[in-house]
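Colleague: Based on what follows, work out the 3D shape:
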Amino acid sequence: MITYPENGTMKFFTCSTQQRYTSTKMATAVEIKAIMRIADAVCFDVDSTVIKEEGIDELAKFCGVGDAVAEMTQNAMGGNISFKTALTERLALIQPSRDQVNRLIIDQPPCLTEGMMDLVDRLQQRNVQVFLISGGFHSIVEHVAARINIPLNNVYANKLKFHLNGDYAGFDETQPTAESGGKGRVIGLLKKERGFKKVVMIGDGATDLEACPPADAFIGFGGNIIRQQIKEKAKWFVTSCQEITAELEQ
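Modeller: Down below sits the predicted model:
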C-alpha cells in the first residue's frame, strides 16, 4: 500500500504490513504498478504464465492420460483442492518415466508467452532479479529458464524421482513448491537470504495469489488462460506481457 503523509513523502508498505494496518483496504492497481517500478525482484509462475502450456498437462498428453489430468489441473489452479494432493494424484496417474520427460522437452518444447522474453530483458536491464517459482517440474522449468537467460539458481520447482531403470519413483516432497503456500515460503526465503525489499509475484493461479504476502504485490496474469477467481481477486490483472512492460517505462 502507498500513503501520502502531509509532507508529501510517499511511503510503501508491504502486503503483510498492509494487512496489519487495515483488514478492509487492499492495494489498488495504481499502488501495485508503483511497487512494480521499484521492485528489486520479480517472481514468475511458469505454466500458463511464462509459457503458454500447463507443463503437467502436456506431459500427461504425451503419456496418454491427458483428459483426466487436465481436469485435476483445473481444480488445483482454482484452489479447490490442496496443491500437494492434486500433484500426487496427477503424477500417480501419469507415471512418467525419465525417458518420457526428456523426449517431451525435445519433441514438444514449451512455447514462450508472447512478449515474455522482452519483459524479462527489460527487468534485467533495470538490475531486477528475476525468478521462476513453479509447481511444475525442474527438468522442464530449467529448459525454459535457459531460453530467457535466467540462472538456474533462480529456479524453484518440483523434482521428479526415478528408479535406476528410469521408471517413475515419485517426487521430492521436501520442495516448498510441492505444497500450497510453497511459493510464499520461497519468497520469504529470498527476502531473508538475499535481502530483497520489494518483491512482486506474477501468475495465473491460486498458488500465485496466495504468495502475497510475503510478496509485496501480486499481478494476475490472464494472457494464456483467464481464471475467474484470479481476475476477481487480483487488483491488477493483465492479459499481456506488454501491459507490464509499458508500466516499467512510466
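
Colleague: drop to CA atoms for contacts and neighbour counts, all remaining ones
Modeller: Fine.

Colleague: Which of the residues in stretch 209-228 are classified as buried?
Modeller: 209-224, 226-227 (16 or more other C-alpha atoms under 10 Å).

Colleague: whoops, I mixed them up, stretch 123-139
Modeller: In stretch 123-139, counting by 16+ other C-alpha under 10 Å, buried: 123-124, 128-139.

Colleague: Now render the residues you listed as JSON lines, adding distance to residue 12 and secondary structure.
Modeller: Output for the buried residues of stretch 123-139, formatted as JSON lines (distance: C-alpha to C-alpha, whole Å; DSSP: H, G, I helix; E, B strand; the rest coil):
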{"residue": "123", "distance to residue 12": "20", "secondary structure": "helix"}
{"residue": "124", "distance to residue 12": "23", "secondary structure": "helix"}
{"residue": "128", "distance to residue 12": "18", "secondary structure": "coil"}
{"residue": "129", "distance to residue 12": "20", "secondary structure": "strand"}
{"residue": "130", "distance to residue 12": "21", "secondary structure": "strand"}
{"residue": "131", "distance to residue 12": "22", "secondary structure": "strand"}
{"residue": "132", "distance to residue 12": "25", "secondary structure": "strand"}
{"residue": "133", "distance to residue 12": "25", "secondary structure": "strand"}
{"residue": "134", "distance to residue 12": "28", "secondary structure": "strand"}
{"residue": "135", "distance to residue 12": "30", "secondary structure": "strand"}
{"residue": "136", "distance to residue 12": "32", "secondary structure": "strand"}
{"residue": "137", "distance to residue 12": "35", "secondary structure": "strand"}
{"residue": "138", "distance to residue 12": "34", "secondary structure": "helix"}
{"residue": "139", "distance to residue 12": "37", "secondary structure": "helix"}
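
Colleague: Alongside the first, I'd like the structure of this one:
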Amino acid sequence: MQHSAQQQPTLEQCRTCVHSTRMTALQTRYDVEINMQPGSLYQAHRRPGFAVFDMDSTLIQQEVIDELARAVGLYDKVAAITEAAMRGEAPYTDFEASLRARVALLKGVETSIWEQLKAQTITFTPGAKELVRVLKKLGWKTAVLSGGFTPLAMWVKETLGLDYAHANHLVSDDGLNILTGELVPGAPIVHAQRKRELLLQLAAENSIPIERTIAVGDGSNDLLMMGAAGLGIAFNAKPKVQQAAPVRLNSGNLLDVMHILGYSAEEVNALRKEP
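Modeller: Sure thing, here's the model as predicted:
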C-alpha cells in the first residue's frame, strides 16, 4: 500500500521504529539488519545526487593518526584517544582539543611517512573503488570530508576519482622534513560541524537538493553531517553511532551502500560491467 506524501513517516520515525524493542528482537532472532526510510526519499536517490564520505575506517580501513603514531612509538597512547573520541566519550568529546593533543605527539615524524603509509599500510575498504565508480556512472558528485590529514585525503581523492577532498592541514618543517606537531594556523578544522557545513555548501554549489545527498561515516564526529544529509549511513560504526544514525550498514563491502539507495544486485552488477 502506498501512502500520500502527507502520510509518509519521517526519517526519524523510521529510525525510531527500527530501534524499537520489538524490531530489535526481530532482527536478533533472524540475524538480519532492517533499515527503513520514507518512500519519497527512496525515490529521490534514483536520481543523481551528492555522496560524502568520512575517510578513516570508511573509505580506508585504517585510522591514519594511529599509523602516524607508530612512527614515534606512541601508538597505544594515541590510539586510546582516537577510540574514545570516535565513541564520543569524555574528556574527548571536543574533537578539536583531542586532535591538537594527538597531533602534538607527532612532533618529529619525518614527512616521508606519507609515502610510506601509501605504499605499505593504507588499504581501501572493499567496495570503495567500485562504489565511487558506480555513483559516477550514475552522475553523482562525491567527496571525502575527513578529520584526518590532507596528504592522504588528497591521495584518496585522486585514487578513487572523487570530486572534492577536505581534511586538516599539518605544519611541516621543510628544512628538516619533519612534522612540527602543529596544525596550520587559520586553516579550518574539519570537525563535526565543519563536515556538516561542507556538505551543505558543496551540495548548494552543485545545485543538488539536500534530499538527494548521502553521508557515510563511522564515528560520532560524522553524526552532524549524517543528520544534515538526505540520508545518513553509519558504516560498521560504533554502537552509539549506529543507535543515533538515520540508517546503519554493517557489511564487509562498501558497495552495499547501493542497496540502501534502492539498487538491486542485478542493477549494481550491470553498472559495474558498463565501460
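
Colleague: Got a TM-score for the two of them?
Modeller: Once superposed, chain against chain, the TM-score is 0.81 (TM-score structural alignment, normalised by the length of structure 1); 232 aligned residues with a C-alpha RMSD of 2.8 Å.

Colleague: Residue 263 of structure 2 -> structure 1?
Modeller: The alignment partner of residue 263 of structure 2 in structure 1, by TM-score structural alignment, is residue 249.

Colleague: neighbours around that match, how many?
Modeller: With neighbours defined by other C-alpha atoms under 10 Å, the count for residue 249 of structure 1 comes to 8.

Colleague: Residue 126 of structure 1 versus that one, what's the distance?
Modeller: Computed as C-alpha to C-alpha, to the nearest Å, the residue 249 of structure 1 to residue 126 of structure 1 distance reads 11 Å.

Colleague: ok, now residue 18 of structure 1?
Modeller: Residue 18 of structure 1 is 27 Å from residue 126 of structure 1, by C-alpha to C-alpha.

Colleague: Which part of structure 1 matches the helix or strand that contains residue 248 of structure 2?
Modeller: In the assignment (DSSP states H and E), residue 248 of structure 2 maps to strand 247-249. Aligned using TM-score structural alignment, strand 247-249 of structure 2 spans residues 236-238 in structure 1.

Colleague: try stretch 64-77 of structure 2
Modeller: Aligned by TM-score structural alignment, stretch 64-77 of structure 2 corresponds to residues 55-68 of structure 1.

Colleague: ok, residues contacting that stretch?
Modeller: 47, 69-70, 73, 93-94, 96, 100-101, 104, 110, 136-137, 140 (C-alpha atoms under 8 Å, 6 or more residues apart in numbering).

Colleague: Residue 215 of structure 2 should be in a helix, yeah?
Modeller: No - the assignment for residue 215 of structure 2, made by DSSP: H, G, I helix; E, B strand; the rest coil, is strand rather than a helix.

Colleague: Show me what it lines up with in structure 1.
Modeller: Taking TM-score structural alignment, residue 215 of structure 2 has residue 201 as its aligned residue in structure 1.

Colleague: Compute the number of surrounding residues for that match.
Modeller: Residue 201 of structure 1: 29 neighbours (other C-alpha under 10 Å).

Colleague: do the same with residue 164 of structure 1
Modeller: By other C-alpha under 10 Å, neighbour count at residue 164 of structure 1 equals 9.

Colleague: Show me what it lines up with in structure 2.
Modeller: Here residue 164 of structure 1 is matched to residue 174 in structure 2, going by TM-score structural alignment.

Colleague: Provide the aligned range in structure 1 for the helix or strand containing residue 29 of structure 2.
Modeller: Element membership of residue 29 of structure 2, judged by DSSP H and E, is helix 21-30. The alignment of helix 21-30 of structure 2 onto structure 1 (TM-score structural alignment) finds no residues at all.

Colleague: List the buried residues in that helix.
Modeller: Within helix 21-30 of structure 2, no residue counts as buried by 16+ other C-alpha under 10 Å.

Colleague: After that helix, which helix or strand is next?
Modeller: Immediately after helix 21-30 of structure 2, counting by DSSP H and E, sits helix 39-44.

Colleague: So which residues of structure 1 form strands?
Modeller: Taking DSSP state E, the strands of structure 1 run over residues 2-3, 11-12, 41-44, 129-137, 155-158, 160-162, 168-171, 199-203, 217-221, 237-238.

Colleague: export those strands to a markdown table and tack on distance to residue 65 of structure 1?
Modeller: Output for these, formatted as a markdown table (distance: least, C-alpha to C-alpha, whole Å):
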| stretch | distance to residue 65 of structure 1 |
| --- | --- |
| strand 2-3 | 48 |
| strand 11-12 | 47 |
| strand 41-44 | 28 |
| strand 129-137 | 17 |
| strand 155-158 | 20 |
| strand 160-162 | 18 |
| strand 168-171 | 15 |
| strand 199-203 | 26 |
| strand 217-221 | 27 |
| strand 237-238 | 32 |
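
Colleague: which stretch among those strands comes nearest residue 88 of structure 1?
Modeller: Residue 88 of structure 1 sits nearest to strand 168-171 of all the strands of structure 1, at 8.3 Å, using C-alpha to C-alpha.

Colleague: Packing partners of the closest one?
Modeller: Secondary-structure packing of strand 168-171 of structure 1 (3 or more C-alpha pairs under 8 Å, 6 or more residues apart in numbering; DSSP states H and E): strand 160-162.

Colleague: redo that, cut-off 10 Å
Modeller: Here strand 168-171 of structure 1 touches helix 83-94, helix 98-107, strand 160-162, going by 3 or more C-alpha pairs under 10 Å, 6 or more residues apart in numbering; DSSP states H and E.
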